[in-house]
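A.B. asks: here is the input, now give the coordinates:
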Amino acid sequence: MTTAQMDMLWLAYGKAGIVGTIRHTDDIYRVTMSDRREVGDYPSIEVAKNALMSHLKAGTPRPDFRRA
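C.D. replies: Here you go, the predicted structure:
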């Protein structure tokens, strides 16, 4: 019997809507900005959230991360 790996997706909501996503597959968290630019792959959700934040405009409040 094969164990299926379920992907998890977090949406990052800013004041104007979704600013990016984090998708968990296998052992990585992949960050993609809302303009479809891939930021990179990270080992944990916290590191991925920080990476997404670092690609937002300076002074932008931390987005609300919601699991989809």
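A.B. asks: hey, let's count contacts and neighbours off CA atoms from now on
C.D. replies: Noted.
A.B. asks: kindly tell me how buried residue 56 is, as a neighbour count.
C.D. replies: Residue neighbour count, defined by other CA atoms under 10 Å, stands at 15 for residue 56.
A.B. asks: one more sequence to fold, the one below, so I can look at both together:
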Amino acid sequence: MNDNTTVEQRWVAFGPAGAVGSIHRTAEGFQVKLVDDDDYRGSYPSLEVAKSALHASLAPGAEWPDFREH
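C.D. replies: Next up, the predicted model:
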């Protein structure tokens, strides 16, 4: 992702201890980023696929996060 990407929508993923990551909708698709990440992990074709990718990036056994649009 370059510095000129415009975020059109954003969903924040919350686990039991607070925010764990976010999904940003851009012209390129849905991009996933965990709280501690410097860069996006990838671009996905749909919100549901991005949610699954974010969940898969969490620690083994992590609960499915609550996704809230911001």
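A.B. asks: TM-score for this pair?
C.D. replies: TM-score of the superposed chains, computed with TM-score structural alignment, normalised by the length of the first structure, equals 0.86; 64 aligned residues with a CA RMSD of 1.5 Å.
A.B. asks: can you map out the helices along the second structure?
C.D. replies: Counting by DSSP state H, one finds helices in the second structure at the ranges 47-57.
A.B. asks: and for the lengthiest strand in it, what span of the first structure is it aligned with?
C.D. replies: Counting by DSSP state E, the longest strand found in the second structure is strand 18-26. Here strand 18-26 of the second structure aligns to the first structure at residues 17-25, judged by TM-score structural alignment.
A.B. asks: follow-up on the earlier one: what's the average distance of the longest strand of the second structure to the first structure?
C.D. replies: When the first structure is superposed, strand 18-26 of the second structure averages 0.4 Å from its matched positions, counting by mean CA distance after the TM-score superposition for the first structure.
A.B. asks: so what does residue 56 of the first structure match up with in the second structure?
C.D. replies: By TM-score structural alignment, residue 56 of the first structure lines up with residue 58.
A.B. asks: let me know the angle separating the longest strand of the second structure from helix 47-57.
C.D. replies: 140 degrees (axes from the mean of the first three to the mean of the last three CA atoms, to 10 degrees).
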